[in-house]
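1. coords please:
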Amino acid sequence: MTRLLLADDHRSFVEVLAVLLGAEPDLQVVAVSRPDEALRVGRSGSIDVAVLAVDGAGGDYLSTGEALLAARPDIRLVAVAQGCDVATLARVLRTGFRAWVPKAEGVDALLDAVAAVLRGETHVPPLLLTELLAHLFREEAEVRTAETRLAALSTRERQVLEAMAHGWSGAEIAEELAISPNTVRTHTQNILAKLDLHTSLAAVALARRAGIAGP
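-> Okay, the predicted model is just below:
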């Protein structure tokens, strides 16, 4: 018996899907409609596969999936989505999801994905694979370009930029690095000049493309 968690902001959708999947003799289904409920049920240890809707308006199930994996590395995650956004698909796979199923593909496609992840496989619709690979290659090229540009910064300038990317204020950066606010402003001006950028937001965006995490 496979214990399956379904989570989607749209309660009617998740309840109907639970009824359809519950008809399978080897599935035991729990349906929830809030990320906190999904996290509580998933952490309990009674779930084998969590099917999370990653495009809902009310909750962040990507973060829920990440938290579930931190608490339960053995749990398998399947993402369901209304559309086929390749950037979201790439983020989903990086988070640790093993499968992606467009909602339009129906119950049979979801069952195939669940079976695949239980076998230890990754399941992505074939038509999306080409777009996904192209997206990943573009991202890799952007990261290399950003890293090359950031190499022009001094160690201290990079520390200031990393703090900016984490959302710190000038005063917080000054306190953390034990420098004056005026020195922070000077470093920021030097960063913009070396990177040939006009705003701190543009510098932060470049830093994040290079893999420096945000808040």
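
2. switch to C-alpha atoms for all contacts and neighbour counts from now on
-> Fine.

3. And the one helix or strand Asp108 maps to, what does it pack against?
-> Applying DSSP states H and E as the criterion places Asp108 in helix 106-118. Judged by 3 or more Cα pairs under 8 Å, 6 or more residues apart in numbering; DSSP states H and E, the packing partners of helix 106-118 are helix 11-22, strand 76-81, strand 99-102.

4. tell me the contacts of Gly106?
-> By Cα atoms under 8 Å, 6 or more residues apart in numbering, no residues touch Gly106.

5. So which residues of the protein form strands?
-> Taking DSSP state E as the criterion, the chain contains strands spanning 2-7, 27-32, 49-53, 76-81, 99-102.

6. possible to save these as CSV with distance to Val14?
-> Putting the strands of the chain into CSV (distance: least, Cα to Cα, whole Å) gives the following:
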stretch, distance to Val14
strand 2-7, 7
strand 27-32, 6
strand 49-53, 9
strand 76-81, 11
strand 99-102, 14
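
7. Now show me the structure for the sequence below, then we'll compare the two:
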Amino acid sequence: MLRVLVVDDQDLFRGGFTMILNAQEDMEVVGEAADGAEAIVLASELKPDIVLMDIRMPSVDGVAATAKICAKTDARVIVLTMFDVDEYVYAALAAGASGFLLKDIRRDELVNAIRVVAAGDALLAPSVTRRLIADLAQRGHAVPALSKRLEELTDRERDTLHQLARGLSNVEIATALHVSEHTVKTHVSNLLSKLGLRDRAQAVVFAYESGLVIAGHG
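-> Predicted coordinates:
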């Protein structure tokens, strides 16, 4: 049973998400929070598997709450926003969010997103991915310290990370690199461990910040 904490300052959204998720046989909403400060406390007390986090809230916003929750718990955070051009896209992922979705998402897509992230994968809405890459491209040169850490990876792990940054799935990466899906999963697990990253979303950010991938180039 996946334990979910729903965080949104609007009762309508909070209640709607709770109703949808509680209707699933493998999910249970263990708590609701109306702001980031309350979310941090409840995440620590309830230890949810997934936190469904609104990004724009008064007092403590979703970015700050995500950073605190990811630092103090094992919960994975899926951030929700009304806008695909939200300036908080990069900040939320850098803070540790594993997913970033739009609030107009269909209920089946929302449920699937939670299952995907709970399984250890990352999920970004296509329009949000484009925005993220654009933001990363505007940030300029690679961070030397991060570039140095690329030396910890094998050539195949670097190739895998490069494909991850393009938004490819394990199956697609396997096809591109002419290896099995199992081999790709092993490479992904190894590179995340070596780089100290939570999941694929963090790997995408790292790939651009380290200079391994330059937006607009292959």
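
8. circling back to that earlier point, between the strands of structure 1, which shows the greatest average number of neighbours?
-> strand 49-53 (a mean of 26; mean count of other Cα atoms under 10 Å).

9. Mean per-residue distance, that strand versus structure 2.
-> Following the fit onto structure 2, the mean deviation recorded for strand 49-53 of structure 1 is 0.5 Å by mean Cα distance after the TM-score superposition for structure 1.

10. Tell me which other helices or strands that strand touches.
-> When contacts are defined as 3+ Cα pairs under 8 Å, 6+ apart, strand 49-53 of structure 1 packs onto strand 2-7, helix 61-71, strand 76-81.

11. Please name whichever of those is nearest to Asp26 of structure 1.
-> Of all those, strand 2-7 sits nearest to Asp26 of structure 1, with 6.1 Å by Cα to Cα.

12. post-alignment, that closest one versus structure 2, mean distance?
-> Once fitted to structure 2, strand 2-7 of structure 1 is off its aligned match by 0.3 Å on average (mean Cα distance after the TM-score superposition for structure 1).

13. ok, Leu128 of structure 1 - how many residues close by?
-> Per other Cα atoms under 10 Å, the neighbour tally for Leu128 of structure 1 reads 14.

14. Give the closest residue to the equivalent of it over in structure 2 in space, chain neighbours not counted.
-> If you follow Leu128 of structure 1 across to structure 2 using TM-score structural alignment, you land on Val128. Distances taken as Cα to Cα, 6 or more residues apart in numbering place Asp84 nearest to Val128 of structure 2, at 5.5 Å, with adjacent residues excluded.

15. Can you give me the neighbour number for the one you found?
-> Asp84 of structure 2 has 21 neighbours, counted by other Cα under 10 Å.

16. contacting residues for Ala7 of structure 1?
-> Val14, Ala31, Val32, Ser33, Arg34, Pro35, Ala38, Ala50, Val51, Leu52, Ala53.

17. now do Gly59 of structure 1
-> Gly59 of structure 1 touches Asp9, Arg34, Pro35, counting by Cα under 8 Å, 6+ apart.

18. quick one: which of the residues you listed is nearest to Met164 of structure 1?
-> Pro35 (29.5 Å).

19. From Phe13 of structure 1, how far out is that closest one?
-> Per Cα to Cα, to the nearest Å, Pro35 of structure 1 is found 15 Å from Phe13 of structure 1.

20. The two: which is more packed in?
-> Applying other Cα under 10 Å to Pro35 of structure 1 and Phe13 shows that Pro35 carries more neighbours, namely 22 against 13.

21. Was I right to think that one contacts Ala57?
-> No: if you go by Cα atoms under 8 Å, Pro35 of structure 1 and Ala57 don't touch, sitting 11.5 Å apart.
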